[in-house]
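**Q** Provided below for reference: sequence and predicted model.
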Amino acid sequence: MSWHLGRMCGFDIESSGLNVETDRIVTACVVGCGGGDPVTPRTWFADPGIDIPAEATAVHGITTEKARAEGRPAADVVEEIVHALAEAVINGLPVIVMNAPYDLTLLDREARRHGVTPLTDIVGDELRVIDPRVMDKAVDPYRKGRRTLTDLCAYYRLRLDAAHTADADALAACRVAQALAEKWPQLRGTALDQLHAVQQQWAQQQATSFAAYLARTPGREHEAASVRADWPFVPHQRRSA
């Protein structure tokens, strides 16, 4: 049976910003879906311990005041997210994450910040990730237009209510992954272990291509050096004393 017909685990974070090294989790969702069983979402709302910039609030709608009043301690939230994902991985489920290096790296740094054992330290090499963004670019590279989750839902004719809420986005990422596999035989015909490995290659190729584009674009040449090819997350770099 193809991986897209079985049970899978969607994951999404809404955060305080775009810097995975310094920004914080505000909301998150881990959702089980597929395989003929009901959708089972788990959601979290954290007090990130820092101010939430207006730019982030404009995306997900959560203010600093609301997070402080209603959010749970960040360390507890991070630990529960890590354990929920670890349980899914141990049970053999693929983790579906749109733009995986963002969410998985941010989770890794949050875990280290709060003294929580990081996901990869728990599951080791068992982690198998499906990234709709990487797969869509790989199988349909010449299609024009953006490739955000909203755009992919529109292209594959999938409903997305309440975009930029963690629960809606986590489930939508699963639906896009399923739609990709239905449309492209090379995706549904590839075993999960191999598909994880080939996405690493695709992600590196895509990053190299994007860096080259930046390098030849007037006014953006300086951005090329910051493009990372790591997938599905950016490894933690230990700082020397």
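**A** Yep, it's here.
**Q** can we go C-alpha only for contacts and neighbour counts from here?
**A** Will do.
**Q** mind listing what's buried along stretch 155-163?
**A** Within stretch 155-163, the residues scored as buried using 16 or more other CA atoms under 10 Å are Leu160.
**Q** stretch 60-69 now?
**A** His60, Ile62, Thr63, Thr64, Ala67, Arg68.
**Q** cool, and stretch 22-40?
**A** For stretch 22-40, the neighbour count (16+ other CA under 10 Å) marks Asp23, Arg24, Ile25, Val26, Thr27, Ala28, Cys29, Val30, Val31, Gly32, Cys33, Gly34 as buried.
**Q** structure B:
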Amino acid sequence: MAPEPHLPAWLTRVGVFDLETTGVDVAADRVVTAHVGVLDARGREIAARSWLADPGVPIPEGATAVHGITTTHARAHGRPAPEVIEQIIRALRSLFAQGVPVVAYNASYDFSLLDAEARRHGIEPLDSPGPVIDPLVIDKAYDRYRPGKRTLEVVAAHYAVALDDAHEAAADAVAAGRVAQALAREFRLPETASELHTRQIGWARAQAASLTEYFVQIGRIEPEERIDGRWPVRASESA
């Protein structure tokens, strides 16, 4: 029998977090649905809470096509955005205060948009959230040259993690947590979540620089433009 893969201690209890939103602009777009949960070492969700917000603005048809929530539904059934944002931040702050790392796929998107929403509604934002575990950044760091897309659906399939309802906040959050655990079984990650958090800051910066260089080469962006590599929160000053 093969020996059990080495697992870091932070694997035994991890938070998971995901947002579905009105768009992809972290400074301007709004939260529509959210999920915060906790997984045990086997990837079972042992605590969970989901939210539906009335974002206070129309939900574009393109966003509805992704997550299925219409403006009419959000206005009829969603809670006021400030209430939802405050509760999401409270849930995350509680996990961080307990030393529980929080997994978020493409974390700089979710945490940056949440930061902008907090500032928009006069709510105290998370102060240097961490430790955060971002399977997207980790996967790119440890398997840099694997061809293909790096969406959650593709990466989950690569690591044999089920994702049956993509772009639903709870399903995406749980799948991201399980991908993080799969990465910990596949690669020898740092022994502490705090050390991994610190390393991801550098990895994200390097990945953004590499992507910037590529986009300049193919003419997608101008030579003076730069992709923001700050992680896990970026562009808060523009919110």
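**A** Ah, there it is. Note that the structure is predicted; figures quoted are calculated from it, not measured.
**Q** before we move on, the earlier item: just put the buried residues of stretch 60-69 of structure 1 in JSON lines and tack on distance to Ala173 of structure 1 and secondary structure.
**A** Output for the buried residues of stretch 60-69 of structure 1, formatted as JSON lines (distance: CA to CA, whole Å; DSSP: H, G, I helix; E, B strand; the rest coil):
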{"residue": "His60", "distance to Ala173 of structure 1": "17", "secondary structure": "helix"}
{"residue": "Ile62", "distance to Ala173 of structure 1": "22", "secondary structure": "coil"}
{"residue": "Thr63", "distance to Ala173 of structure 1": "25", "secondary structure": "coil"}
{"residue": "Thr64", "distance to Ala173 of structure 1": "27", "secondary structure": "helix"}
{"residue": "Ala67", "distance to Ala173 of structure 1": "25", "secondary structure": "helix"}
{"residue": "Arg68", "distance to Ala173 of structure 1": "29", "secondary structure": "helix"}
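**Q** out of those, the closest to Lys137 of structure 1 would be?
**A** When those are compared for distance to Lys137 of structure 1 (CA to CA), His60 wins out at 25.7 Å.
**Q** need the counterpart of that closest one in structure 2.
**A** In structure 2, His60 of structure 1 lines up with His67, judged by TM-score structural alignment.
**Q** spatially central residue in structure 2, please.
**A** In structure 2, the residue lying closest to the centroid (CA atoms, centre = their mean) is Ala104, at 2.8 Å.
**Q** what does that residue align to in structure 1?
**A** In structure 1, Ala104 of structure 2 lines up with Val97, judged by TM-score structural alignment.
**Q** could you list every helix and strand that the longest helix seen in structure 2 packs against?
**A** Of all segments of type helix in structure 2, defined using DSSP state H, the longest is helix 193-217. For helix 193-217 of structure 2, the packing partners by 3 or more CA pairs under 8 Å, 6 or more residues apart in numbering; DSSP states H and E come out as strand 132-133, helix 135-142.
**Q** structure 2: which residue goes with Pro118 of structure 1?
**A** Counting by TM-score structural alignment, the partner of Pro118 of structure 1 is Pro125.
**Q** quick one: that match and Arg119 touch, right?
**A** Yes - Pro125 of structure 2 lies in contact with Arg119 (CA atoms under 8 Å); the separation is 6.7 Å.
**Q** Glu191 of structure 2: neighbouring residues, count only.
**A** Using other CA atoms under 10 Å, Glu191 of structure 2 has 14 other residues around it.
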